[in-house]
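> pasting the structure only:
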């Protein structure tokens, strides 16, 4: 009897050290029945390392368990499955883990992202509780925006609240900066607002007056909280605006992105940006035309010898950098092995990204004949050192197999696909191997291949 009691006490103790996460739920029903001040939604993915660390290290902390279970109904959501996909889209969740806090009316009041210590997570819960007591919710501020869009004090409060919640403020931010007198755009408060919206969590800075303001005041960035070099904000703004250009099918927004694009960077230039835009619009004709021009006029100029020279230059720069100033001979040797083909890898990825789209979307024979050469280029680079390129070698072989198959060359398609399967087994990529094997079966039967 004593043993049973002790066992029950042990089970209860273990249960008490776990957050009461609910994984299968209807959000509206949870909100309706909520008897706690907050609803916590933990967005995770199966491949997310920081998510697993939070589960293992933070969500087993007795202080955190008590704090969460006392104040929150806790929901756990896989952002890549089922309703998690729509919920992630609804709440603009793009990084993992993301923790959203809703009040007991179902209104988003706070959010935070990434791995953090138990102490920091406890502070986040406290912040969420404070925010939940605000007299005006962000949704209510949203509804007031149209009628108060010229009320500067309202805009300032509204933008600060949305920034705190890590919401997408790209258009609102530019509108606010535009209304500011020029002398106020350069003050620390305004610049900090831009920094907070341009960081890795918010990513609300787009190409526009806000970015221009940061560029004009880049010398002040190092004195601001959590600021990065100006290149970081330009890159994020370009990505943000390109995504918007694709969504709105806007050539004018594309041109804004191109304005801040380095023409001399072989891996990220005007052509590569246009290729992303045309693939996003699924414009096969313009995509092939741009790809053909880019490869003929730029990419093909990089021979294997020239790629190797670039690899050596970048490796030498790394070894001579501050990061390796006090490195041991063993660490230097390890770096030479780990980073010996960093530029060549990028060339393979670039070839693969171009051939991927055309193989999957274009049936024009002339286009596919060109793609066969490009796919072979990617494979030839990998053959220089298949061990080093093992992460991308199977994909390159698979592309070459698929383009041969589309060109009715079944024998060569089967040969390259067999090599792709063998390489993926070395990589121990079971999902890729399974897909390649299914494709090989289709090739042997003369049927359309699965993607």
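All right, it came through fine. Computed from a prediction, not measured in an experiment: that's the story for all the values here.
> Please make it C-alpha for all contacts and neighbour counts, starting now.
Will do.
> How many residues are close by residue 277?
Residues lying near residue 277 (other C-alpha atoms under 10 Å) number 23.
> my bad, residue 136
Residue crowding around residue 136 was assessed by other C-alpha under 10 Å; the count is 10.
> tell me the secondary structure for it?
coil (DSSP: H, G, I helix; E, B strand; the rest coil).
> Tell me who's in contact with it.
The neighbours of residue 136, taking C-alpha atoms under 8 Å, 6 or more residues apart in numbering as the test, come to nothing; the list is empty.
> That one and residue 169: what is the separation?
Relative to residue 169, residue 136 is positioned 18 Å away (criterion: C-alpha to C-alpha, to the nearest Å).
> Over to residue 58?
Plainly put, residue 58 is 31 Å away from residue 169 if you go by C-alpha to C-alpha.
> next up, a second structure to put side by side with the first:
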């Protein structure tokens, strides 16, 4: 009897769970589009991927709620498209989608984007936005038209921009941003309001606005702060170079790198230095890695103990000439001046062992063991090195 009770309880829980689980239907996009036209409703499209945790959370927490689905089905024709399948890929490209999940609210008569959202949200927040998407006065075409009719009006610009960025990445905001900023003189750029525009919408390192910020940092710091100026400079440099590193696109990386290096600020040089090393590591160009570190480590990484040790580890694994290894030993010694550590001493011992300086290797291995023993950590690695060096 107890067995059957447990069996029926499990069956009941499984049934409830399956009833509450949202499973997207696979209505073809063109069919959904035609249905939306016939019914006189906007088309709602969720772009998702099975591996996307935020997509799955939205399905579980938002779209499994009957009230949400009743609202969507009453006001929209819905389509759910996996971006790794044919129709999803096409829609992702058509609407320049870079984030998941993305929710598109589309005019079915001309496939104009009325509204868009990206990312995970709470049920109440999603419902608020889905209601906004039904309001013609809050839709992108209306806000864009109002803005373009008066592009120097900051209120209309921000109304359009703030709605646009709900569903688009920052790089997609550059066109309206530059339209607005082109109505502002150079001196007008230096205001708290226009700094917000530049900080949120300017992504082109060659743009008039960014170049003006570089040349007038003190003026902008007076309406914002130097730390905010620094963060903007760092972010725009990263945005200019990082995609090429991620895609291992060395040709375009080095072209863009020349533009970044022309800024001639230590903060930007430090970013380029780290990206140079990342690209060299990912492409396994160890001579490039050595060239960059020999030229700039002492200038750009001298007060970063962790970074100095990372460079030393790379030299231990991939660099073979003695003179360069001696330079790396100097960098790791500097890291110990900044922060005496077990791993730094052990790394020095291994580097000395690699250049066959057994006496120094033993000295630093013993120093590493002292720290290790004091901290009650395992001495396995340092003991193995000491045994290799013929001592205990």
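Cool, the structure landed. Every value quoted in this text rests on a predicted model; they were computed, and no experiment measured them.
> Can you pull the TM-score for these?
Here the TM-score of the superposed chains, computed with TM-score structural alignment, normalised by the length of the second structure as the reference length, equals 0.54; 297 aligned residues with a C-alpha RMSD of 5.4 Å.
> What segments of the stretch 251-392 of the second structure are helices?
For the stretch 251-392 of the second structure, applying DSSP state H, counting those that start in this stretch gives helices covering 266-283, 286-300, 305-318, 322-338, 342-354, 358-374, 380-388.
> okay, the ones you listed in JSON lines with mean neighbour count and distance to residue 146 of the second structure next?
As requested, the helices of the stretch 251-392 of the second structure are exported to JSON lines (neighbours: other C-alpha atoms under 10 Å; distance: least, C-alpha to C-alpha, whole Å):
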{"stretch": "helix 266-283", "mean neighbour count": "18", "distance to residue 146 of the second structure": "38"}
{"stretch": "helix 286-300", "mean neighbour count": "16", "distance to residue 146 of the second structure": "48"}
{"stretch": "helix 305-318", "mean neighbour count": "19", "distance to residue 146 of the second structure": "50"}
{"stretch": "helix 322-338", "mean neighbour count": "19", "distance to residue 146 of the second structure": "57"}
{"stretch": "helix 342-354", "mean neighbour count": "23", "distance to residue 146 of the second structure": "61"}
{"stretch": "helix 358-374", "mean neighbour count": "18", "distance to residue 146 of the second structure": "67"}
{"stretch": "helix 380-388", "mean neighbour count": "16", "distance to residue 146 of the second structure": "68"}
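> want to try a markdown table for those helices, with distance to residue 201 of the second structure as columns?
Conversion of the helices of the stretch 251-392 of the second structure to a markdown table gives the following (distance: least, C-alpha to C-alpha, whole Å):
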| stretch | distance to residue 201 of the second structure |
| --- | --- |
| helix 266-283 | 20 |
| helix 286-300 | 29 |
| helix 305-318 | 32 |
| helix 322-338 | 39 |
| helix 342-354 | 43 |
| helix 358-374 | 50 |
| helix 380-388 | 51 |
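> number of nearby residues for residue 104 of the first structure?
The tally of other residues near residue 104 of the first structure (other C-alpha under 10 Å) stands at 20.
> What's it aligned with over in the second structure?
Residue correspondence to the second structure (TM-score structural alignment): residue 104 of the first structure is matched to residue 108.
> Go ahead and confirm that match touches residue 39.
No - Residue 108 of the second structure is beyond contact range of residue 39, at 10.2 Å (criterion: C-alpha atoms under 8 Å).
> How much space separates residue 148 of the first structure from residue 108 of the first structure?
Summarising the geometry, the distance separating residue 148 of the first structure from residue 108 of the first structure, computed by C-alpha to C-alpha, is 22 Å.
> neighbour count winner among the two?
Neighbour count, other C-alpha under 10 Å: between residue 148 of the first structure and residue 108, residue 108 has more, with 22 against 13.
> what's the nearest residue to that one if we skip its chain neighbours?
The spatial neighbour of residue 108 of the first structure that comes closest, neighbours along the chain excluded (C-alpha to C-alpha, 6 or more residues apart in numbering), is residue 102 at 4.3 Å.
> Can you get me a residue count around the one you found?
24.
> residues of the top helix by length along the second structure that come out buried?
Within the second structure, and with DSSP state H defining each element, the longest helix by residue count is helix 226-246. Within helix 226-246 of the second structure, the residues that qualify as buried by neighbour count (16 or more other C-alpha atoms under 10 Å) are 229, 232-238, 240-242, 244-245.
> repeat for stretch 207-221 of the second structure
Within stretch 207-221 of the second structure, the residues that count as buried by 16+ other C-alpha under 10 Å are 209, 210, 212, 213, 217, 220, 221.
> Helices - which of these land there?
Counting by DSSP H, the members of these that fall within helices are 209, 210, 212, 213, 217, 220, 221.
> any chance of these in a markdown table, plus distance to residue 363 of the second structure?
A markdown table is the format used below for these (distance: C-alpha to C-alpha, whole Å):
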| residue | distance to residue 363 of the second structure |
| --- | --- |
| 209 | 56 |
| 210 | 52 |
| 212 | 54 |
| 213 | 52 |
| 217 | 49 |
| 220 | 53 |
| 221 | 50 |
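> which residues are in contact with the longest helix of the second structure?
Defining contact as C-alpha under 8 Å, 6+ apart, one finds that helix 226-246 of the second structure is touched by 199, 203-205, 217-218, 220-221, 250, 252-253, 256-257, 260, 267-268, 271, 275, 278-279.
> ok and it relative to helix 266-283, angle-wise?
Between the axis of helix 226-246 of the second structure and that of helix 266-283 there is an angle of 20 degrees, by axes from the mean of the first three to the mean of the last three C-alpha atoms, to 10 degrees.
> Identify each of the helices in the stretch 101-250 of the first structure and give its residue range.
Counting by DSSP H, counting those that start in this stretch, one finds helices in the stretch 101-250 of the first structure at the ranges 118-132, 138-148, 152-164, 170-179, 182-185, 188-198, 209-216, 230-248.
> looking at those helices, which is buried most?
Among the helices of the stretch 101-250 of the first structure, judged by mean count of other C-alpha atoms under 10 Å, the one packed with the most neighbours on average is helix 188-198 (a mean of 21).
> Remind me what that one packs against, helices and strands.
Helices and strands touching helix 188-198 of the first structure, as assessed by 3 or more C-alpha pairs under 8 Å, 6 or more residues apart in numbering; DSSP states H and E, comprise helix 152-164, helix 209-216, helix 230-248.
> and the angle for it with helix 170-179?
Taking the same axes, to 10 degrees, one finds that helix 188-198 of the first structure is oriented at 160 degrees with respect to helix 170-179.
> got the angle for helix 188-198 of the first structure vs helix 152-164?
Going by the same axes, to 10 degrees, helix 188-198 of the first structure makes 40 degrees with helix 152-164.
> downstream neighbour of the helix or strand residue 17 of the second structure falls within in the secondary structure list?
Mapping residue 17 of the second structure onto the secondary structure by DSSP states H and E places it in helix 2-20. Later in the chain than helix 2-20 of the second structure, the nearest helix or strand by DSSP H and E is helix 29-39.
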